[in-house]
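1. Here's a sequence, model it:
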Amino acid sequence: MDHTRTLAPTSDRTHLLAVVGAGVLWGTGGLTGVLLIDRTGLGVLAVAAYRLLVGGGLVALWLLATGRLTRLRLGGRSVRRLVLLGALAALYQSCYFAAVSLTSVSLATLVTLGASPVLVVAAESALGRRRPSGRILLAIATAIAGLALLVGTPAAGDPKAVLAGTACALGSAAGFAAITMLGARPVDTLGPLPTAGLSFCAGGLLLLPVAALTGGVTVGLDAGTVAMLLYLGLAPTALAYGLYFTGLRTVATGSAALISLMEPITAAVLGAVVLDERLGTAGLAGAVLIGVAVLMTATGRRR
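-> Below you'll find the model as predicted:
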């Protein structure tokens, strides 16, 4: 009996579920970050830096406790890849929050999450020298339309600020797209979780001085704050990116970027439940369209 035929579909489904799980976990990060800012008064860059440092630190402690840290063989290429991933994570986070401060959450979210799959598919097509399938293009269009309905129409503002905010959001999208493309190429013998954790340690160390210069990083560590920091670093950061990099083993990068749009759906649901935010008819329609786009992607051809 040929076991390859039975194992391959199972592996594909597992990796697909890993990407879906990453999107859902990312959706909890926004709410946790908002609650942490309200509780501590930290700036957004400080929260982003702590998110990376705590997530990376927890993975490093796990590697140390299990004895895997001493067995890791990090060559020059591995170290460069980890530092690059960390720098891209810091860029992705800081550009997004800069876009929010210059414009609004709706515009920053719309441009960042809407442009990410477009950039990934464009890069994937250029590197593979092939045109994207009609199914993927239709899924992207459906997802962007759904995202626009879900986050709402961005409010008008100062044209210069809107332009600068849009540029920052595109920079954030480019950072996430680059992380997706690099994540599809494992770092030598490192697994997905060590890759995510060690790169986030580097990213957090790069972002922390910037956060200190722009808004301060001092925070009182009571039990509630520690719990939020641990959750923010573990679930929507270390675990989510570990799942995402795992899924990229068989899920095409363009498809993974589209499936990650489970993030705004999860965030919208949590906002409605926890913060009593009303989605409205347009928001519900947008969530349905994003869900349709994710299903179109998930049931399409994987690499």
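2. From now on I want contacts and neighbour counts done on CA atoms only, so please keep to that.
-> OK.
3. my guess is S255 contacts L295, does it?
-> No: under the criterion of CA atoms under 8 Å, S255 lies out of contact with L295, with a separation of 10.3 Å.
4. Which one of those two is surrounded by more residues?
-> More crowded of S255 and L295, by other CA atoms under 10 Å: S255, with 27 against 14.
5. For the comparison step, fold the sequence that follows:
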Amino acid sequence: MPKILPLSGASRGVFLVLLAWMIWAVDPILIRVIGQVSSLVLAGLALTAGGLTALPRGLKALRETPRIPGKYWLLFLVYILVCTGLAEVCYINAVQRLNPGLVSVTLRSQLILVVLIGFFAFKERFSGVTWLGILIILVGNLLNGWYRYTHSGDQIGKAALLGWFLAMGAMVCWGLGTVFGKVLLRRFAPITMTALRLTTAGILLIILSLVRDGVTVWQNLELWQVLLIIAKGSLISALAYNLYFHGLKTVKVGVAAAIEQLAPVLTFFYTWLVFRETISPLETCFVVLMLIGTFTTIAGEGAGDR
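-> The predicted structure is shown next:
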């Protein structure tokens, strides 16, 4: 991949991961604009479009890659089914029921899962300040879940609570995806992973939607919705995933997950800008708590590197 900035090593990796999340922050806004489309249809078409965008380069890179052992292909299959297909369906359903910014914040609790796996599986070491930041982030997310539960009396509240649980499901899937992705990058080129995982997961979800709902849901799609879904897949998912994988090659899995905490800020701003939708003062406190945890984690990593 050509150099975007005169950076090298971990610094360049951090920049690429950050850039990927700046692009991803637009994604939930597009989902809301598209409207109440079946999550299988939306996810299937978007993932397929994104995968096909990267497929020619991905296959070319795969042909130039040394033979990949079967165990990596098996892990890649799990990565496609759980960390891509299932995660995307949970995520889309969550955004359709809950403020996109709150979904983004909820997804950030994957940090504790990712860091623990990185600590035990990859023998990565983190400073005490980093662990403090992780704890703060976890507390912020748990408080957010508590708030959703205590405000689930009416229909809107129940939908929001379901959205939070779905976001937690996506969080677990994507948290595992960060770790699995780190392992798979030992054998697969980033562009190959982007192309194969998106295309395969997308086609499987399209088939599943046809089996479950038939062609009716597809016939009800309007042209502008189809175009936005394709844009979501090809202009957001494919580009962001490619940047993310390139950055992940030189960044610790915990640091990569920590950078994600900056995404909700943009998502909240975009949500207000497009829908004029805000959150309560208490929810704002939870978000601020999350950001404090983020910067504490990043500061801890900076001190550890020195």
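6. Between S255 and L295 of structure 1, which contacts overlap?
-> Both S255 of structure 1 and L295 lack any common contact, where contact means CA atoms under 8 Å, 6 or more residues apart in numbering.
7. and the residue nearest to G254 of structure 2 when sequence neighbours are not counted, how many neighbours?
-> Closest residue to G254 of structure 2 apart from its sequence neighbours, by CA to CA, 6 or more residues apart in numbering: V115 at 4.7 Å. For V115 of structure 2, the tally of surrounding residues (other CA under 10 Å) stands at 27.
8. now swap in D213 of structure 2 and tell me
-> Burial of D213 of structure 2, expressed as a neighbour count using other CA under 10 Å, amounts to 13.
9. Quick one: residues contacting it.
-> By CA under 8 Å, 6+ apart, D213 of structure 2 lies in contact with nothing.
10. how near is it to V95 of structure 2?
-> 21 Å (CA to CA, to the nearest Å).
11. can you pull the buried residues of stretch 54-63 of structure 2?
-> For stretch 54-63 of structure 2, the buried set under the neighbour-count rule, 16 or more other CA atoms under 10 Å, comprises A54, L55, G58, L59, A61, L62.
12. among these, which are in helices?
-> By the criterion of DSSP state H, membership of the buried residues of stretch 54-63 of structure 2 in helices covers A54, L55, G58, L59, A61, L62.
13. Using TSV, lay out those residues together with distance to V103 of structure 2.
-> Shown next, in TSV, are those (distance: CA to CA, whole Å):
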residue	distance to V103 of structure 2
A54	27
L55	30
G58	31
L59	34
A61	35
L62	35
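14. Now do the same for the residue nearest to G254 of structure 2: its match in structure 1.
-> Taking TM-score structural alignment as the criterion, the aligned counterpart of V115 of structure 2 in structure 1 is V121.
15. what sits against H15 of structure 1?
-> H15 of structure 1 makes contact with T246, G247, L248, R249, T250, V251 under the criterion CA under 8 Å, 6+ apart.
16. Quick one: residues contacting the equivalent of the first one over in structure 2.
-> Taking TM-score structural alignment as the alignment basis, one finds that T246 of structure 1 is matched in structure 2 by H246. The neighbourhood of H246 of structure 2, defined by CA under 8 Å, 6+ apart, consists of G13, L16, V17, P190.
17. what's the closest of those residues to I230 of structure 2?
-> P190 (21.2 Å; CA to CA).
18. and the alignment partner in structure 1 of the closest one, how far is that from L17 of structure 1?
-> In structure 1, the residue paired with P190 of structure 2 is P192, using TM-score structural alignment. As for P192 of structure 1, its distance to L17 of structure 1 is 15 Å (criterion: CA to CA).
19. Tell me which of those two has more neighbours.
-> A direct count of neighbours by other CA under 10 Å for P192 of structure 1 and L17 places P192 higher, at 23 against 19.
20. what's the more buried one in contact with, if anything?
-> The neighbours of P192 of structure 1, taking CA under 8 Å, 6+ apart as the test, are P186, Y241, G242, L243, F245, T246.
21. Same question for stretch 227-235 of structure 1: list its buried residues.
-> Neighbour count says stretch 227-235 of structure 1 has M228, L229, L230, Y231, L232, G233, L234, A235 buried, by 16+ other CA under 10 Å.
22. Skipping adjacent residues, who's closest to the aligned residue in structure 2 for the fifth one in space?
-> Correspondence of L232 of structure 1 to structure 2, assessed by TM-score structural alignment: K232. Leaving aside its chain neighbours, K232 of structure 2 sits nearest to A46 (6.0 Å; criterion: CA to CA, 6+ apart).
23. For the stretch 101-250 of structure 2, which segments count as helices?
-> Chain-ordered helices for the stretch 101-250 of structure 2, with DSSP state H, counting those that start in this stretch as the definition, fall at 110-121, 128-150, 155-184, 190-213, 216-219, 223-231, 238-248.
24. among those, which is the most enclosed?
-> Among the helices of the stretch 101-250 of structure 2, helix 238-248 has the highest mean neighbour count (mean count of other CA atoms under 10 Å), at a mean of 23.
25. Would you mind pulling the contact partners of the helix or strand that that helix is followed by?
-> Scanning forward in sequence from helix 238-248 of structure 2 by DSSP states H and E, the next helix or strand is helix 253-259. Residues outside helix 253-259 of structure 2 that contact it (CA under 8 Å, 6+ apart) are 14, 17-18, 21, 108, 110-111, 114-115, 118, 178-179, 182, 248, 294, 297-298, 301.
26. Contacts only, for the residue nearest to L147 of structure 1 when sequence neighbours are not counted.
-> Of all residues not flanking L147 of structure 1 in the chain, G286 sits nearest, at 5.9 Å (CA to CA, 6+ apart). Applying CA under 8 Å, 6+ apart, we find G286 of structure 1 in contact with A145, G146, L147, A148, L149, L150.
27. between those residues, which is nearest S94 of structure 1?
-> Closest approach to S94 of structure 1 among these (CA to CA): L147, at 21.4 Å.
28. shouldn't the closest one be in contact with I290?
-> Yes: shown here, L147 of structure 1 and I290 form a contact pair, counting by CA under 8 Å, at 6.7 Å.
29. From P192 of structure 1, how far off is I37 of structure 1?
-> 29 Å.
30. Now name the helix or strand holding the spatially closest residue to L143 of structure 2 that is not a sequence neighbour.
-> Excluding its sequence neighbours, the residue lying closest to L143 of structure 2 (CA to CA, 6+ apart) is F286, at 6.9 Å. Assigned by DSSP H and E, F286 of structure 2 falls within helix 281-305.
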